[in-house]
Each structure stands twice: as structure tokens, then as C-alpha cells.
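>>> no letters, just coordinates:
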């Protein structure tokens, strides 16, 4: 049963879209298993660039069935807008499947997200303001709205009433905002029902049957390992599990069916939003990485914080995900540096620490310990094999592989679909 998980091994934005798209022509299903439209993938096909926020990257592969799993939270207006945009560009979206158990982001979730973040002031988390966290909170509190609820007006109305009973109290009495009308929310949500109906399915059954038929299924995570609600840099994290275990709970496919777990690593490190970032650069090198790498969030539009590669984080990602391979992206961005620092350990209160500290306090005080590796000046975007890379670029890749604890099986040397060096096949 060839089921693969593909996920971010840092703080997200590692280039998962390109990796998924690269495999898209060889797999039968691509499944988003968590997150919502707070994630973003950029995929470049020829001279066309596609920015995907909620849809699986496999939507661009004509032979692939894209699936939004039960672990995803869905904003219907964003989803329909994204589908419409792709249709206008000639992309066939008719194969899309959406789990009936996926939770719906409602207008009141977006309102609560924005109001709460503003209220936190300097203590804010740095959310995208798209209602993701409040939707997951309602899911856990068992007052969430699921896709299947759009097809039973009575149940939908009861659930909206239950959710707004508390939220309107909070909005009016705590935040001094107007109450949200129940009827207005119900009417808006019912308006999406007919448009979404062709896509809604029992995706748990579909995916398990596909695996029993020896179909290839690729599970695509949003965000990254260090943003995982359990295993990330809490509280500066997302509201779901982008790590490998989330692929099982977010799709209904058991762990014994997963055959490979691929971590996407950027050749340096970036982060969007608040939270600790030991290798963050505030100098000209950081500005150069941002400029050359085009480091601006696909979904947020915010500039990404940039820093050197952090091997401590990579080792941690290997461990908590059980990674079998790495896909190293954006190696071309590092062309031109005479020396490239790599963080090999942290210094915390005078101690050298080579593994990610479990204490939030320690991680906030972690200072990077760098090892300088020789850089290269040659253009690598035309490289088709590992041997085509300059010797120093080869050595950089080998050093990262050794430090990270899993083999690097593919290397991105440019943004295009064909600008990838495949060392070992993922399939």
C-alpha cells in the first residue's frame, strides 16, 4: 500500500507545493489532512504560477484526485473562489473530493479570530486572522459545524444557535462588538450547499479503498513541524497537527498503511508570525535571503523572517515525524555567499545543547552555535544531476544530510517544476 506523507520540517513555507506537484503526476490521490486557508503553496508550471491556499497541490495534475480530508477546516467562500480562479485558467477541478466530516469556518469564526488577536496586543500570536483557531476550538468543544451539516437545515440552525449563544455574549460584553445574527449565518452557509454538493464524499472510505487497490496516495501537510499544536514552539503554533501523525487522524487512514514520510527542508530557515527563531538574521544577509528567495507569505502576504539553516530543528523534525527522506528546496538562493553559516547546536545559559530543548524558556534563550561551510558562486539552476552541482554545493548538501539524520532524496535548484534534482525516487 504505497501511502506517502509529505510535510514541512521547519516552520512552514519550505516549498511543499513544489514537492507535491513534482509527485502529482505519479500519484493517484493527493490529500490535505489539516489546516485551512492559513496555509499556502506556490506551484510554478512552465511560465504559469499558481498560488493555492486551501486546495491540495494535486489539483494541478490532470491524472490525480485531490482530496480535502476530515482534518481540514474549510472556508466555503475561499474554496469556491479558489476553484473559480483555477477554472478560469483552464484547470479541471471536477475531481476534487471534500470530506463531509471536515469542519466549516463560519463568518463568526473569522470575527472572533481578528477581535481576539487585536485584544491580545503585544501578546498576540500572529495568526492569519482567517478563523482557523476558533474553528478548531469549536471542533474540540463539540459545537463545530461540519460540511455535512449544510444539508440538514434543522441541525445547522441548532448548531449555529449553540455556537453563537456563547460567542455573542463574548462579543458584546467583553469586546464591545455587535452580536451576530443567527439567521444571517444560517442563510449564508445554506447558500454554499448546492455549490459544494458535487464534491462532498465519504473520503475515509474512498482513500482506504484506493489503498486496497494499490493506488498511490500522497498526504500533504500544511504549515510545518515547528508549528504543530503539540510538537511545535507553543504557543506560537497553528491549531492542528502538521506532523506525520496528523495525516492518519486527518484522513482516516491507519498508520500501518504509511510507507514513507518525506520532510521538506529549505536550504536556510524562514518563519512567519511571532515566536522564537534562534537563527533569525537582522542584517544584510537576512535581507538578501528575503529578497533573493522571494520570501513573502503566499497566504498572509507578510514578509518572512529569514535565517541560516538550523540543523537542531531538522534533527527534531526527523525524530517526531519518523522521516525517511528529505526534499531540500531553494538551494539556488544561497549562490553567491563566500561562507554559509549552519547552526549545529545552541548555547543556553553557557551550555551547549545539540537537541531541541523541551522547555519553552530554554528555547527562547537559545543562541545558535554556527559552523561555516564554503559557499559557491556558480549558477546551479540548470543542474540536472547531483554531479552537476559545484563541489561546495555538493558538500553543503552532504553536510545538511548528515546533520539532519535522514537522506536527502531531491534538491530544488529553482522555482520551476523541472528545476529539481532527483537523487532517489520517492515512489
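The structure has been received and is ready for your questions. In this text, all values refer to a predicted model and were calculated from it rather than measured experimentally.

>>> hey, let's count contacts and neighbours off CA atoms from now on
Will do.

>>> look up how far residue 246 lies from residue 391.
Counting by Cα to Cα, to the nearest Å, the gap from residue 391 to residue 246 is 38 Å.

>>> next, count neighbours for residue 212.
Number of residues near residue 212 (other Cα atoms under 10 Å) recorded here: 11.

>>> pull the residues that contact stretch 2-9.
With contacts defined as Cα atoms under 8 Å, 6 or more residues apart in numbering, stretch 2-9 is touched by 14, 16, 20, 211, 214-226, 242-244, 247, 257-265, 313-314, 317-318, 427.

>>> make that stretch 124-133, sorry
With Cα under 8 Å, 6+ apart as the test, stretch 124-133 has contacts from 35-38, 73, 105-106, 108-114, 117-118, 235-239, 273-275, 300.

>>> restricted to strands, list the residues you listed.
Using DSSP state E, the subset of the contacts of stretch 124-133 located in strands is residue 73.

>>> this is the comparison structure:
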């Protein structure tokens, strides 16, 4: 079964991480295809508990793990997860898509302001900036991982985005926020430097792995009923959580998927 997708069939928290961890032992690589640090996958190995929001849980088995283009990456969370693994003596074989979008602090601020003005229509977000980051992606304003490795492009794109956000905060939300443009650029460049060795064309590598007959697990986040198109809109998440999201979130054709495993709770809570 070379291409296996693991999805939640409800509203998330169905123990997808545990199932991924169980199957990862017999897989060659695991790839996340959607969501961001709003996910929470808990795995227990040898009595020790590990929690992941971005890095696929198969990393504990020494497997190649990938973050696909459909994921939005929070730099602080990713660095923290990497440092936690290193403290445990683990050197993750991590690969990050150059097309994945980056979450910034102003996205989290925007997330909170949006929830405040929505009133009864608020989605109950985690306020981790996921929705605003996907919004910028759709508006073709987002910052991608590849941009972090190009200082000139990064400065230009962040300058534009910060100017737009400041106008949005003051004129729409009535918040006089002064964003430190230079500080944001410096932090983004530092993050780019820290992850540069992990950045690659994930789509090409996963397709090559499948061509070679390797078993690839596509690890989903959240649950089917939170899907942006097929879930309980507008009270869901901002990405495609269904099995088909693996195709767009990694860059593989639908015929690459040989099996879909749906995880559900016996008792919905």
C-alpha cells in the first residue's frame, strides 16, 4: 500500500497521531498535508509522551518526515519542536516544502481581531493565525518558505504585507498597531537560515518515493467535518482536511492514493 492517507472522520481529536505512529513503523516516509500549529498530535513511545503540532509523528521512528505545501508553518512552533527532539537525542530527517506558507505574529493578531468583531458568527479559532495566513495565500500576498531564503524578495514582500496589515488594523479594526517591519524581516531571515537545510521540493521527493514503491503516509490534521469546503462552514478550519486534500497539499495525483484510513471516536465529545 504505497500511498496511505490518514484522516479524521469527525471534528478532530480522533487520535490520528496514534494511528500514524502505529503505521509509521512500517512506512518509509510520512508527510503532513494541511493545517498548521492548530493541530495537536500526541504520541507515547516507551512511556514518554511527545506532542507535535507541525512535525509528523513518524519522526520518532527515524523515518523521513515531510511538511507539504498545504501546511502553514509557524516558525516559533517548528523551532521549538526541533529543539525538543534534539534534547531527546533525536536528529529528525525533516524536509519542508519551499511552497509552504509562513505564519507571522501579525497573522495571530489579525486572527484575534477577526474573532472579536464577528460576534455570534465567530468560528472559535485557536488564534494561531491559521485563517489569516491562508487568506493571504489565496490573495497571493503570502510569504512562502522559499522567500525566507531570498533576502531581497523577502524584504520587498514583507514590507508590502506589513503596510497592508497596519492599514487593516487601524482602518477596519480600529487598532492603532505599530508593527516593527525591520524586526519582522530580521526574525524571518533568522528562521530561514535555521531551516535552510530542510527546504526542498516536497512534491518531487514524494512522487519519486512513490515511483520507487516506497510506502508514504499522508497525515491529515483536524477532521473531515472541519473541512473548509465540506465541513460545518463557517465553523470549521481554513484548509481541506479530507483525503483529497493530500493531493493538493503535497502535490501528488489522485491515483497515487491507494488507501484511505478514517479515524473516529467511539464516543463523540
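Received it, and whenever you're ready, just let me know what you need. The structure presented is a predicted model; accordingly, all values stated were derived computationally and were not measured.

>>> what's the TM-score once they're superposed?
Remark: TM-score between the superposed chains equals 0.97 [TM-score structural alignment, normalised by the length of structure 2]; 268 aligned residues with a Cα RMSD of 1.1 Å.

>>> neighbour count winner among residue 391 and residue 246 of structure 1?
It is residue 246, of residue 391 of structure 1 and residue 246, that has more neighbours when counted by other Cα under 10 Å, with 21 against 14.

>>> show me what the more buried one aligns to in structure 2.
Aligning on TM-score structural alignment places residue 246 of structure 1 opposite residue 245 in structure 2.

>>> what's the answer for residue 73 of structure 1, then?
When structure 2 is aligned by TM-score structural alignment, residue 73 of structure 1 is paired with residue 72.

>>> before we move on, back to that, out of the contacts of stretch 2-9 of structure 1, which are buried?
Burial by neighbour count, judged by 16 or more other Cα atoms under 10 Å, picks out 14, 16, 20, 211, 215-226, 242-244, 247, 258, 260-265, 313-314, 317-318 from these.

>>> what about the helices in structure 2?
16-24, 75-87, 105-118, 130-138, 151-171, 181-195, 202-211, 245-250 (DSSP state H).

>>> hmm, back to that, list the contacts of the match of residue 246 of structure 1.
With Cα under 8 Å, 6+ apart as the criterion, the residues that contact residue 245 of structure 2 are 33, 34.

>>> try 10 Å this time
When contacts are counted by Cα atoms under 10 Å, 6 or more residues apart in numbering, residue 245 of structure 2 touches 5, 7, 33, 34, 70, 218, 220, 227, 239, 251, 254.

>>> of the residues you listed - the most surrounded one?
Counting neighbours by other Cα under 10 Å, residue 33 leads those with 31 neighbours.

>>> now, which of the contacts of residue 245 of structure 2 sits nearest residue 93 of structure 2?
The closest of these to residue 93 of structure 2 turns out to be residue 218 (Cα to Cα; 16.2 Å).

>>> surely that closest one and residue 21 touch.
No - contact status for residue 218 of structure 2 versus residue 21: not in contact, 12.0 Å apart, counting by Cα atoms under 10 Å.

>>> identify the contacts common to those two.
Joint contacts of residue 218 of structure 2 and residue 21 (Cα under 10 Å, 6+ apart) are 30, 56.

>>> what does residue 126 of structure 2 correspond to in structure 1?
Checking TM-score structural alignment: residue 126 of structure 2 goes with residue 128.

>>> tally of neighbours for its match?
The burial count for residue 128 of structure 1: 22, using other Cα under 10 Å.

>>> what do you get for residue 69 of structure 1?
Residue 69 of structure 1 has 32 nearby residues by other Cα under 10 Å.

>>> was I right to think it contacts residue 247?
Yes - judged on Cα under 10 Å, residue 69 of structure 1 makes contact with residue 247 at a distance of 9.1 Å.

>>> what touches both of the two?
Applying Cα under 10 Å, 6+ apart, one finds that residue 69 of structure 1 and residue 247 are jointly contacted by 31, 32, 33, 34, 219.

>>> which residue lines up with the first one in structure 2?
It refers to residue 31 of structure 1. Match for residue 31 of structure 1 (TM-score structural alignment): residue 31.

>>> contacting residues around residue 30 of structure 2?
The neighbours of residue 30 of structure 2, taking Cα under 10 Å, 6+ apart as the test, are 4-5, 20-21, 23-24, 55-59, 63-67, 94, 206, 215-219.

>>> can we see that at 8 Å?
Counting by Cα under 8 Å, 6+ apart, residue 30 of structure 2 touches 24, 56, 58, 63, 64, 65, 66, 216, 217, 218, 219.

>>> and if you look at residue 203 of structure 2?
Residue 203 of structure 2 makes contact with 68, 97, 250, 251, 252 under the criterion Cα under 8 Å, 6+ apart.
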